[in-house]
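[1] sequence and predicted structure are below.
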Amino acid sequence: MGTYRNLILENREGILLVTINRAEVRNALNWETWEDIGQLAKEINNDESVKVVIITGAGDKAFAAGADLRWLLERPSIEALEPGVQGVLTELENTIKPIIAAVNGFALGGGCELAMACDLRVSSERGKFGLVEPTVGILPGGGGTQRLPRLVGKGKAKELIFTGDIIDAVEAERIGLVNKVVPHDQLLVASFEMAKKITAKAPLAIRMAKKVIDMGMATDFPTGLALEKLSQAFLNGTSDRTEGMTAFLEKRKPNFQGK
């Protein structure tokens, strides 16, 4: 893996823990940090030692408390038409590796958008979520207007964006924004437990399932079913499928090779 300015990376037996390291500003996301995240999205696809990624924030107050407003204020208006943050998060969402957001505090604005671009979200009981951009005269421009309604429904998404309300972890779980809420001191333990369950499964099956779910959500139901059929046909021809079924019948742990 390359060099990162505002991210700390630690590979623990195939689970890559990524920590946004700007605790002094509650892990606010400046452009350097977004560039780091974009670089990460590219590199994890080609790193066979990485099976699952967990993203969290440094300290115990914030996952990422939004975008750095000084950077946004100084940015020329025309730059909003460039891929920017939206492009970074689309690339992160489209990685072939499962990504878990371990939300340890505030996940506001761009921080909430980052969490939504991950596949799964585990939150500490201290987690706080909100798309607060209209408070400062903008809208969620990193994909938030599209991802939030797909997670919680159009009406609730409009309510949260229009009002700028900040909700706690329990409410976030209730509406489907968060998968699981755990005690604050158990956040990484719970996130790693979830990651280990994923790494125990056939990697090609997880990869294809992620792709089919994401693409299926962006198309009509019959097309989604067709994608599912094609993916299943592909998996039927893999060594992992033979190994998985044989191991089940022989009542032993499978030895998946990703082939």
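    Okay, I see it.
[2] contacts and neighbour counts: CA atoms only from here.
    OK.
[3] how far away is the residue lying closest to Trp31 once chain neighbours are set aside from Gly144?
    In space, and not counting its chain neighbours, Trp31 is closest to Trp71: 7.3 Å by Cα to Cα, 6 or more residues apart in numbering. Distance of Trp71 to Gly144, given as Cα to Cα, to the nearest Å: 19 Å.
[4] please apply the same query to Gly137.
    Here Gly137 is placed at a distance of 15 Å from Gly144 (Cα to Cα).
[5] between these two, which one's more packed in?
    More neighbours surround Gly144 than the other of Gly137 and Gly144, with 23 against 7 (other Cα atoms under 10 Å).
[6] that older thread, burial measure for the residue nearest to Trp31, as a count.
    By other Cα under 10 Å, 12 other residues sit near Trp71.
[7] got it, and Thr199?
    As a burial measure, Thr199 scores 19 neighbours (other Cα under 10 Å).
[8] quick one: contacts for it?
    Counting by Cα atoms under 8 Å, 6 or more residues apart in numbering, Thr199 touches 14, 51-52.
[9] my guess is Val182 contacts Ser123, does it?
    Yes. In terms of Cα atoms under 8 Å, Val182 counts as a neighbour of Ser123; the distance is 6.3 Å.
[10] ok, the two, which is more surrounded?
    Neighbours were counted for Val182 and for Ser123 using other Cα under 10 Å; Ser123 has more, 34 against 19.
[11] mind checking the SS state of that one?
    Secondary structure, DSSP: H, G, I helix; E, B strand; the rest coil: Ser123 is strand.
[12] how far away is it from Lys51?
    Look at Ser123 and Lys51: by Cα to Cα, they are 21 Å apart.
[13] same question for Leu69.
    Separation of Leu69 from Lys51 (Cα to Cα) stands at 34 Å.
[14] between those two, who's got more neighbours?
    Between Leu69 and Lys51, Lys51 has the larger neighbour count (other Cα under 10 Å), namely 23 against 13.
[15] let's bring in a second one:
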Amino acid sequence: MSASDDASVRVERTDAVLILTIDRPAARNALNPGILERLAAELAAADQDPAIRAVVVTGGPKNFSAGADIDVLAGHSPASYMASPTRRAFESIARTEKPIVAGVAGFCLGGGCELALACDLIIAADNAVFGQPEINLGIIPGAGGTQLWRSRTGSGPQIEAALLGHFVDAWTARRIGLADEVVPAERIVEASLAKARAIAAKAPLASRAAKAALGSIATMNLHAALAHEVSLMAGLLGTEDAKEGTAAFLEKRPPQYHGR
């Protein structure tokens, strides 16, 4: 395992998994432009690194992120917000091609919740609290919080989160589909890493294609999304990994994938 630190983000590599840990405990891991830009940069680099097959984003066992840094947010005008590094960073995170597991403990609010929702799987600690409290500040979510809940939970919880600022605990999040699994808080990093390692063991080209197919329904109608799925599947059939996967199945042995 290798590690580095910068801009309140700890960066580690273990096997084929990149672990990005938000590390600003005095502010409950509130997101500032430096943190978001570092996350975006590391995810962009991961997309170009064939040795990385999955990513974990976490804040550790106490808090994922209590939201955006309010001091920074309060300084924005309408024009500066539209051109802000924060918006560009969230857009970059959403475009990441590698599968991302969010390991969420404690507060996961506002921009922090939107960051978790931008990931592919959400593992929640039993102390996790999800919410979009922006309405209580006279604003609304601006990085997906009015849209991304719907794909996981349907419109009811999303409407309550956006209009009332209601919080959701870990078990409710699991019941409504916001979280994919609930684990003890002290195991949040371990459980998230285990999930990412399981993803990393699959054929990497297929994992990226599956993520692309799953995301297409958000930007395409059903007919176009189905056509995109067929196109992605057809492209995989010409890969060495697909040939290896079918050969391993027929030969009753574990496959060895190389991302080709």
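    It's in. These numbers come from a predicted model, not from an experiment.
[16] what about the residue nearest to Trp31 of structure 1, which helix or strand?
    Taking DSSP states H and E as the criterion, Trp71 of structure 1 maps to helix 69-74.
[17] trace Val56 of structure 2 over to structure 1, please.
    Matched by TM-score structural alignment, Val56 of structure 2 corresponds to Ile54 in structure 1.
[18] was I right about its match contacting Val103?
    No. Using Cα under 8 Å, Ile54 of structure 1 is not in contact with Val103, being 10.0 Å away.
[19] between those two, which is the more surrounded one?
    Set side by side, Ile54 of structure 1 and Val103 show more neighbours around Val103, with 35 against 26, by other Cα under 10 Å.
[20] now the alignment partner in structure 2 of that one: how far from Asn29 of structure 2?
    Taking TM-score structural alignment, the alignment pairs Val103 of structure 1 with Val104 from structure 2. Using Cα to Cα, Val104 of structure 2 is found at 12 Å from Asn29 of structure 2.
[21] next, show the common contact partners of those two.
    Shared contacts of Val104 of structure 2 and Asn29 (Cα under 8 Å, 6+ apart): 59, 63-64.
[22] let's have those in CSV, adding secondary structure.
    CSV is the format used below for these (three-state DSSP):
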residue, secondary structure
Gly59, coil
Asn63, coil
Phe64, coil
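[23] let's see if you can find the most crowded of the residues you listed.
    Within the shared contacts of Val104 and Asn29 of structure 2, most neighbours by other Cα under 10 Å means Phe64, with 35 neighbours.
[24] can you give me the neighbour number for Val189 of structure 1?
    By other Cα under 10 Å, 11 other residues sit near Val189 of structure 1.
[25] do the same with Met116 of structure 1
    24.
[26] any idea how far the equivalent of it over in structure 2 is from Ala94 of structure 2?
    In structure 2, the residue matched to Met116 of structure 1 (TM-score structural alignment) is Leu117. Distance, Leu117 of structure 2 to Ala94 of structure 2, using Cα to Cα: 9 Å.
[27] and the host helix or strand of Ser231 of structure 2, how far out from the chain's middle?
    Assigned by DSSP H and E, Ser231 of structure 2 falls within helix 222-236. Helix 222-236 of structure 2 has its C-alpha centroid displaced from the chain centroid by 23 Å (Cα atoms, centre = their mean, to the nearest Å).
[28] which residue of structure 2 sits opposite Ser245 of structure 1 in the alignment?
    That one is not Ser; residue 245 of structure 1 is Met. Aligned by TM-score structural alignment, Met245 of structure 1 pairs with Thr246 of structure 2.
[29] for that match, grab the count of nearby residues.
    Look at Thr246 of structure 2: counted by other Cα under 10 Å, it has 12 neighbours.
[30] ditto for the one 10 residues further on
    Using other Cα under 10 Å, Gln256 of structure 2 is surrounded by 13 other residues.
[31] what lines up with it in structure 1?
    Residue correspondence to structure 1 (TM-score structural alignment): Gln256 of structure 2 is matched to Asn255.
[32] wait, its match touches Met245, no?
    No. Taking Cα under 8 Å as the definition, Asn255 of structure 1 is not a contact partner of Met245, at 11.0 Å.
[33] buried ones in stretch 159-177 of structure 1?
    Residues 160-161, 164, 166-170, 172-173, 177 are the ones in stretch 159-177 of structure 1 that count as buried (16 or more other Cα atoms under 10 Å).
[34] can you list those residues in TSV and add secondary structure and distance to Val189 of structure 1?
    Output for these, formatted as TSV (DSSP: H, G, I helix; E, B strand; the rest coil; distance: Cα to Cα, whole Å):
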residue	secondary structure	distance to Val189 of structure 1
Leu160	helix	30
Ile161	helix	32
Gly164	coil	31
Ile166	coil	26
Ile167	strand	24
Asp168	strand	21
Ala169	helix	17
Val170	helix	19
Ala172	helix	20
Glu173	helix	18
Leu177	coil	20
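[35] quick revisit: lining up the contacts of Thr199 of structure 1 with structure 2, which overlap?
    Conservation of the contacts of Thr199 of structure 1 in structure 2, assessed by both residues aligned by TM-score structural alignment, their matches' Cα atoms under 8 Å: retained contacts are 14, 51-52.
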